[in-house]
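[1] Sequence and computational prediction follow.
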Amino acid sequence: MIEFLLVLTCFLLAMTVGAAFIYYKRLQEVKEKYLEAKEVVGDIVISFNKELSRQAESMASVSRRAETAYLRSEVLERKLDELEKKLEGLESNLEKFRKQVNEKLAGALEDRKRLEELKDKVRELEELSYHVAVEGDEDIVEPAPAVPIPIRRDKVLSSLTSTELAVLEILAKEGPKTAPQIRDRIKLTREHTARLMKKLYERGFLERDTSKIPYSYRIKEEMLRLLKREERSE
């Protein structure tokens, strides 16, 4: 009986030692897993803290940039206000300049118009002085002299120079012309042409229209018929 109890006690003791060993081994495994889990959690926490730090730095950078942008926007706004004021001043000056330019252009056009009028008057005065210098103190409107054309044709033509005949032929074929127009055709000086036209007029070969300057000359009907008869006889 005692031996049985002793064996049973030894068996129970062995079972207890085995169970204790298994429990201890499991405790070691759990401890190792705990330590591993602790390291993992620590790494996660460290990584999370680092990420939070980076996010905080990023937020701080964004905040600084936003503040800088806000300050710049205020500066830009002030500059824009200044530019708007300057533009308003420029627009005002431009409008004044435009008005001045328009006034000067209007004045220039008026001056040009006056200059053209003065040129016309000077031209008229030159033509008038041209006739006055050649014809003396004659009136502007004067009757044609009643100098009869000689009856005999041969005497009429023989008394005329070749230049005078050329002038009569031009007037007979082309109609009334002024002294400057005749001068361009016969290629004489202004004074010579004026004296020639005056001579033909005073001798009764031409009629003169003094209603406008320069005077216009036309051949008399008698002389025109005489020249036509002379042409037919030739």
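    Alright, I've got the coordinates.
[2] Could you use CA atoms for every contact and neighbour count after this?
    Noted.
[3] wait, is residue 15 part of a helix?
    Yes: according to DSSP: H, G, I helix; E, B strand; the rest coil, residue 15 belongs to a helix.
[4] okay, pairing it with this:
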Amino acid sequence: MPNCIPIIKAVTLKVGSLRQPVITKYQLAKLIFDLLADSDYQGQPLCTRKEFPVQNDFSRVLKELLDTGILTENRNFPSRSVFNIIGKESKSPGEIACIVDPFAYVSHLSAMDYHGLTDRLPKILYLTSLSSLEWSKAANEKMEQDFAIHINEYESSGFPKLQRIKISKIKVVFRILCHSIKLSIKGMTHEKTNQLRHGCGAQGVA
């Protein structure tokens, strides 16, 4: 296919354009799926004839990104669930936490620190998120929104689904303190957490 762009190059460019220090397995899967489903990157066709990707496509691209150092595993989280993006500096534990949990927000003293309302340097990152039942419901709704008419193709592709990632401790590069996490589980709806998210300025595929 003349003047086409390899999928690994397209993914690398797309990942490099994200304004966030880490990417979750689900976010990466969505990025790869969207590129392959569209069959182009910024108007340039991809070197593929597939209409929709399959599980091997995700595994192959992830392996290549890890082998080339574009991504590295973030050891603060379960194996192969969160990856550091090369050249992207971690700004704060709260930023990373809110990328990893799309339904969490920084709360209590941590929110005051983020907004400059306290001189105290918190050693604990306070997060509030959904209960397990509400989280699962919100995750299903988000996947339906993310893939719209292609949700059935995504679910049958074998690509990773949006699942809760355990957050216990986040060590941020170039920061002295390791922040332990205090997670508050509230019986709130997805809509309420969207209204209350503080310090969650991550942008990109999340």
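    Happy to help now that I have it. The structure displayed is predicted, hence computed values, not measured ones.
[5] So after superposing, what's the score?
    Here the TM-score for the pair of chains, by TM-score structural alignment, normalised by the length of structure 2, is 0.18; 70 aligned residues with a CA RMSD of 6.2 Å.
[6] hey, where'd the helices end up in structure 2?
    Under the criterion DSSP state H, structure 2 carries helices at the ranges 7-16, 25-38, 55-67, 93-100, 108-114, 132-147, 151-157, 190-196.
[7] most packed of those?
    Highest mean neighbour count among those (mean count of other CA atoms under 10 Å): helix 93-100, with a mean of 24.
[8] Point out the one among the helices of structure 2 that comes closest to residue 82 of structure 2.
    helix 25-38 (6.0 Å; CA to CA).
[9] on contacts alone, who are the packing partners of that closest one?
    Counting contacts by 3 or more CA pairs under 8 Å, 6 or more residues apart in numbering; DSSP states H and E, helix 25-38 of structure 2 packs against helix 7-16.
[10] what helices or strands is the helix it packs on leaning on?
    helix 25-38, helix 55-67.
[11] Distance to residue 170 of structure 2 added to the helices of structure 2, as CSV?
    Output for the helices of structure 2, formatted as CSV (distance: least, CA to CA, whole Å):
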stretch, distance to residue 170 of structure 2
helix 7-16, 22
helix 25-38, 17
helix 55-67, 21
helix 93-100, 6
helix 108-114, 14
helix 132-147, 21
helix 151-157, 31
helix 190-196, 22
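[12] Out of these, the one nearest residue 169 of structure 2 is which?
    Of all these, helix 93-100 sits nearest to residue 169 of structure 2, with 8.8 Å by CA to CA.
[13] got the angle for that closest one vs helix 25-38?
    On the basis of axes from the mean of the first three to the mean of the last three CA atoms, to 10 degrees, helix 93-100 of structure 2 is oriented at 50 degrees to helix 25-38.
[14] Packing partners of helix 93-100 of structure 2?
    Using 3+ CA pairs under 8 Å, 6+ apart, helix 93-100 of structure 2 sits against strand 22-24, strand 105-106, strand 169-171.
[15] Pick the most buried one from these.
    For those, the highest mean count by mean count of other CA under 10 Å goes to strand 105-106, at a mean of 28.
[16] which secondary structure elements does that one contact?
    helix 93-100, strand 124-130.
[17] change it to 7 Å
    strand 124-130 (3 or more CA pairs under 7 Å, 6 or more residues apart in numbering; DSSP states H and E).
[18] what helix or strand is residue 207 of structure 1 on?
    Assigned by DSSP states H and E, residue 207 of structure 1 belongs to strand 206-209.
[19] tell me what the top strand by length along structure 2 is packed against?
    Identified as the longest strand of structure 2 according to DSSP state E is strand 178-186. Contacting strand 178-186 of structure 2 under the criterion 3+ CA pairs under 7 Å, 6+ apart are the following elements: strand 124-130, strand 169-171.
[20] Out of those strands, which is closest to residue 58 of structure 2?
    When those are compared by CA to CA, strand 169-171 sits nearest residue 58 of structure 2, at 26.3 Å.
[21] For the strand or helix carrying residue 230 of structure 1, which residues meet the burial criterion?
    Using DSSP H and E, the element containing residue 230 of structure 1 is helix 221-233. Across helix 221-233 of structure 1, burial judged by 16 or more other CA atoms under 10 Å covers 223-224, 226-227.
[22] right, and out of those, which lies closest to residue 41 of structure 1?
    When the buried residues of helix 221-233 of structure 1 are compared for distance to residue 41 of structure 1 (CA to CA), residue 224 wins out at 137.7 Å.
[23] Could you figure out how far the one helix or strand residue 164 of structure 1 maps to is turned away from helix 221-233?
    Take DSSP H and E as the rule and residue 164 of structure 1 turns out to sit in helix 162-174. Taking the same axes, to 10 degrees, one finds that helix 162-174 of structure 1 is oriented at 100 degrees with respect to helix 221-233.
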